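K.L.:
sequence and computational prediction follow.
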Amino acid sequence: MKEASSDAPLKLSAVRSRALVGRQRPPGDKSISHRALLLGLLCVGETTIEGLLEGEDVLRTAEACRALGATVTRGAAGRWSVRGAGLGSLVAPRETLDFGNAGTGSRLMMGVVAGHPIAARFDGDASLRKRPMRRVLEPLIKQGARVLEEHEGGRLPILLQGSGAPFPIEYLTPVASAQIKSAVLLAGLNSPGRTVVMEREASRDHTEKMLNHFGARVTVEPYNGSGRRIALEGRPNLRATTVRVPADPSSAAFPLAAALVVPGSDVLIESVMINPLRCGLIETLLEMGADITIENRRGESGEEVADLRARYSRNLRGVEVPAARAPSMIDEYPILAVIAAFAAGGTIMRGLSELRVKESDRLAAIAAGLEANGVSCNIQGDDLYVEGAGGAVRGSGLVKTHLDHRIAMSFLIMGLASNESVTVDDASMIATSFPDFRELMGSLGASFA
């Protein structure tokens, strides 16, 4: 049974589980799914997407692509097709583009709209309306877009007027953010010149790789040591193609983590993206002593993919996670904090300011959830310290999710290995990124009530 989206909270508990055993493929990567739809929209011809994530966030992006002129259809077994309107030929949407909880979809689509002579109103749910948009809008304004209406503090709802000839700009991102970078590059696609984005720390590079996969000319060079300089030639001849979406490493993190902390577990997670800029969690877990092996490495649609085997790891130990690793695992800190609770000794996660502007204030939500279940932790500035219990987590707490799917899933995983059950106040939003979470975990042996 899929988690249904509803206005009514769906309280859910996880109880101590028997050993988790089996093999599963988590849903398609959310980042790749959003980008495949958007670039399909900007091509003339039919793009085929295999393994698209059919969570609510991505479906909102699909609906927005329809509103801008694409024909988007679902075939059998998660196979989707997008017959695009073509770069420079989008139509103005008649209705508001409602992105629900989809922060990535809304921000990247702002880049698409900014590069076309159309106006579009963007909106979302209560959670998305709290999230800042100004840092995405600022470079788009430099490219020629205009913000006709916005809510206080640069938040949704926003009415954005794009430009038919975006200015080619050079832009240094204020923080390592794939969403800012991607919005600028997507707006720059319809520019009559070269758009350049520079970042001091490398962020996820899915947009650059997928642009190349669709025929755009993108070059990437080192910048300022650990950063990158990305240059895009405007008005390319984008070609419709096939995109095979790998399993989302952020979703794979949940069965992987469960296997590490539930005694006797042995789980194989298939076809997971292992892009080096998304592997911060794996790197950290190996440092903690996790029994994880990477098997069957291969390439698909420009991304590196592999199978991950995770076994119960009795002797996990606390580590220090440097701030420089945050861009490669920003969505995985909630589940890392849960694993750290089962490790021996303290784990320090540094430089987590970005967690304060996610679906919730994730930093505060993580700490509150840990404390509710008997785990000692504290926040110092933008750092989180978790004192591991060496395998003995009390549980019994009620976790407030604040409409955040990753908080919900992380603490349900905690309940599978805790002495007592763990309950989340609302699991309904899990459908935004992992609609079959309960079914997949249940097939491995997990117990929910």
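P.N.:
That came through, no problem.
K.L.:
only C-alpha atoms from now on, for both contacts and neighbour counts.
P.N.:
OK.
K.L.:
before we move on, which element is Arg107 in?
P.N.:
When elements are defined using DSSP states H and E, Arg107 is found to belong to helix 103-114.
K.L.:
packing partners of that helix?
P.N.:
Taking 3 or more CA pairs under 8 Å, 6 or more residues apart in numbering; DSSP states H and E as the contact definition, the neighbouring helices and strands of helix 103-114 are helix 30-41, helix 56-67, strand 119-123, helix 134-142, strand 155-161, helix 178-188.
K.L.:
compare the ones you listed and give me the one nearest Met273.
P.N.:
helix 30-41 (9.9 Å; CA to CA).
K.L.:
what angle do that closest one and helix 178-188 make?
P.N.:
With axes from the mean of the first three to the mean of the last three CA atoms, to 10 degrees as the basis, helix 30-41 and helix 178-188 are set at 10 degrees to each other.
K.L.:
specify the angle between helix 30-41 and helix 56-67 in degrees.
P.N.:
Helix 30-41 runs at 10 degrees relative to helix 56-67, counting by the same axes, to 10 degrees.
K.L.:
mind listing the helices for the stretch 201-350 of the chain?
P.N.:
If you assign secondary structure with DSSP state H, counting those that start in this stretch, the helices in the stretch 201-350 of the chain sit at 206-213, 249-261, 280-287, 333-342.
K.L.:
what sits up against the first one?
P.N.:
Residues from elsewhere that reach helix 206-213, judged by CA atoms under 8 Å, 6 or more residues apart in numbering: 31-32, 35-36, 39, 182, 217-218, 230, 241, 301-303.
K.L.:
list the buried residues of it.
P.N.:
Buried residues in helix 206-213, defined by neighbour count with 16 or more other CA atoms under 10 Å: His206, Thr207, Glu208, Lys209, Met210, Leu211, Asn212, His213.
K.L.:
what about versus this one:
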Amino acid sequence: MHHEDPQPMEFGPLGPLKGAATVPGDKSISHRALMFSALARGRSRIEGLSGGGDVMSTAAAMRAMGATIERAADGAWEVDGVGTGCLLQPANALDMGNSGTSTRLLMGLVASHPITVTFVGDASLSKRPMNRVIEPLSRIGAEFTAAPGGRLPLTVRGICPATPASHVLKVASAQVKSALLLAGLNTPGETRVFEPIPTRDHSERMLRHFGVDVRVGEHDGGRDIRLMGEAELQARAVKVPGDPSSAAFLAAAALIVPGSDVLIQGVSINPLRAGLFELLQLMGGDLVFENARDADGEPVADIRVRHSKLRAVTVPDRLVPSMIDEFPIWFVTAAFADGTSRAEGLGELRVKESDRIAAMAAGLAAIGVRAEESPEGLAIEGNGGTPVRGGGTIASQLDHRIAMSFAIAGLHADQPIGIDDMAPVATSFPPFRETIESLAA
């Protein structure tokens, strides 16, 4: 998915946001549901799959390696898997578009299969570092050829049988952990991953749902994950909950726009993903979980959010990994709080779709918000809840989260805020604008 034509848009005040809304299916869970279904024997059915471009990149890749993936008349997806160890050699390079998750997880999957696969992506993805996955996967016997700096285009020569290994994660990354577990599925013996800082555990939960022997222990504050290969995945029905990263934008909008009262239905509240919601509550945000329930091993709830007077906060270190994708929208929310908010330990944000610390600092300055950048963080001076100045045009840098964050800021601004390109939003939240407008109607 390459964005040739920019889609500039303006966002200004629309009045209070009220009513109920849903968000696209969780992107992280959607990627894994497709990959695991494609590895299972038999037909799996997936409801609520994210229709964003990133997840469609994963679907196209799994089709290219032998799985049959089709959308049923009722909107669900049906996947006929090939079985572990039976991935086919794709005829062409796999185009990952903008999806870092697809790329890193599939590198792991391919590493323990006897096939050679080349990954390509758009300009933004081609800047992102892949060495963090290349290095541990090389230890099991896979071979890699990458562009300078361990970047795309990149070729993986998988090995079968791969050598089972124990890994200690150097970076808190659910993508690296998941890549290693996926490689372990077709590796004889036990694959072990120790993560000193726990990261989102969708892979572990869903692998169990597909019948894989995954054990998780805790020690020294970290998590020790063991997986027995060669694993036979059983076809399953999967219901994908709403994406908390997408829900974050609606929650922020409801908190900052006076008179708002919004119910976001059926959202994943996995504790390793819900850090932002906890932080918004710490800031005095009126945000409550209602109708909590379980969906295929994932905790789900409806989130009720009302306009609130927010106070500044320093982000606790323990919450950083569970809200790493939500920092752009949190920076915007902090601009409306009372006092100066601070976050540190965010070095990971500099290697996302864009350098999110620099991009957000520049964008905040452009709309009249004082923000001070540090090597691994940002301090944001809040205005106590009055509208931001607005005006100006934000350079989104092909980053969907930057674009959506400043769009939300425009809902409580003196002058509309221009976004240079809203096209990348299709990777995660295609009906973003329509959803906001329906709540304002």
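P.N.:
Ah, there it is. These numbers come from a predicted model, not from an experiment.
K.L.:
isn't Arg389 of structure 2 right next to Ile367, touching?
P.N.:
Yes: applying CA atoms under 8 Å, one finds Arg389 of structure 2 in contact with Ile367, separated by 5.6 Å.
K.L.:
so these two - more neighbours on which side?
P.N.:
In terms of neighbours (other CA atoms under 10 Å), Ile367 is the more surrounded of Arg389 of structure 2 and Ile367; the figures are 24 against 18.
K.L.:
tell me the counterpart of the more buried one in structure 1.
P.N.:
In structure 1, the position corresponding to Ile367 of structure 2 is occupied by Asn373, as judged by TM-score structural alignment.
K.L.:
how about Asp224 of structure 2?
P.N.:
Under TM-score structural alignment, Asp224 of structure 2 pairs with Arg229 in structure 1.
K.L.:
SS state for the nearest residue to its match once chain neighbours are set aside?
P.N.:
When the adjacent residues along the chain are set aside, Arg229 of structure 1 lies closest to Met198, with 4.5 Å between them (CA to CA, 6 or more residues apart in numbering). In the three-state summary, Met198 of structure 1 is assigned as strand, counting by DSSP: H, G, I helix; E, B strand; the rest coil.
K.L.:
so what does Met198 of structure 1 match up with in structure 2?
P.N.:
Across the two structures, Met198 of structure 1 finds its equivalent in Phe194 of structure 2, going by TM-score structural alignment.
K.L.:
is it true that that match touches Gly222?
P.N.:
Yes: contact between Phe194 of structure 2 and Gly222 holds when scored by CA under 8 Å: they sit 7.1 Å apart.
K.L.:
who has more neighbours, these two?
P.N.:
Under the neighbour definition other CA under 10 Å, Phe194 of structure 2 and Gly222 were set side by side, and Phe194 has more, 21 against 14.
K.L.:
next one: the alignment partner in structure 2 of Ala62 of structure 1 from Met35 of structure 2, what distance?
P.N.:
For Ala62 of structure 1, the aligned position in structure 2 is occupied by Ala59, per TM-score structural alignment. Taken as CA to CA, to the nearest Å, the spacing of Ala59 of structure 2 relative to Met35 of structure 2 amounts to 8 Å.
K.L.:
can you check Leu227 of structure 2 too?
P.N.:
Relative to Met35 of structure 2, Leu227 of structure 2 is positioned 17 Å away (CA to CA).
K.L.:
just give me the neighbour total for Ser13 of structure 1.
P.N.:
Under the neighbour criterion other CA under 10 Å, Ser13 of structure 1 is assigned a count of 23.
K.L.:
what span of structure 1 lines up against stretch 427-440 of structure 2?
P.N.:
Matched against structure 1 by TM-score structural alignment, stretch 427-440 of structure 2 falls on residues 432-445.
K.L.:
which of the residues in that stretch are buried?
P.N.:
Neighbour counts over stretch 432-445 of structure 1 (16+ other CA under 10 Å) mark Thr432, Ser433, Phe434, Pro435, Asp436, Phe437, Arg438, Leu440, Met441, Leu444, Gly445 as buried.
K.L.:
quick check: Pro26 of structure 1 touching Leu268?
P.N.:
No: with the criterion set as CA under 8 Å, Pro26 of structure 1 and Leu268 do not qualify as a contacting pair; they are 10.7 Å apart.
K.L.:
between the two, which has more neighbouring residues?
P.N.:
Set Pro26 of structure 1 next to Leu268 and count neighbours by other CA under 10 Å: Pro26 wins out with 26 against 22.
K.L.:
report the secondary structure state of the corresponding residue of structure 2 for that one.
P.N.:
Matched across to structure 2, Pro26 of structure 1 falls on Val23, judged by TM-score structural alignment. For Val23 of structure 2, the assignment made with three-state DSSP gives coil.
K.L.:
show the contacting residues for Val23 of structure 2.
P.N.:
Gly242, Asp243, Ser246, Ala247, Ile264, Gln265, Val267, Phe429.
K.L.:
contact partners for the residue lying closest to Thr155 of structure 2 once chain neighbours are set aside?
P.N.:
Spatially, and ignoring its direct neighbours in sequence, Thr155 of structure 2 is nearest to Thr118 (4.1 Å; CA to CA, 6+ apart). The neighbours of Thr118 of structure 2, taking CA under 8 Å, 6+ apart as the test, are Asn92, Ala93, Leu94, Pro153, Leu154, Thr155, Val156.
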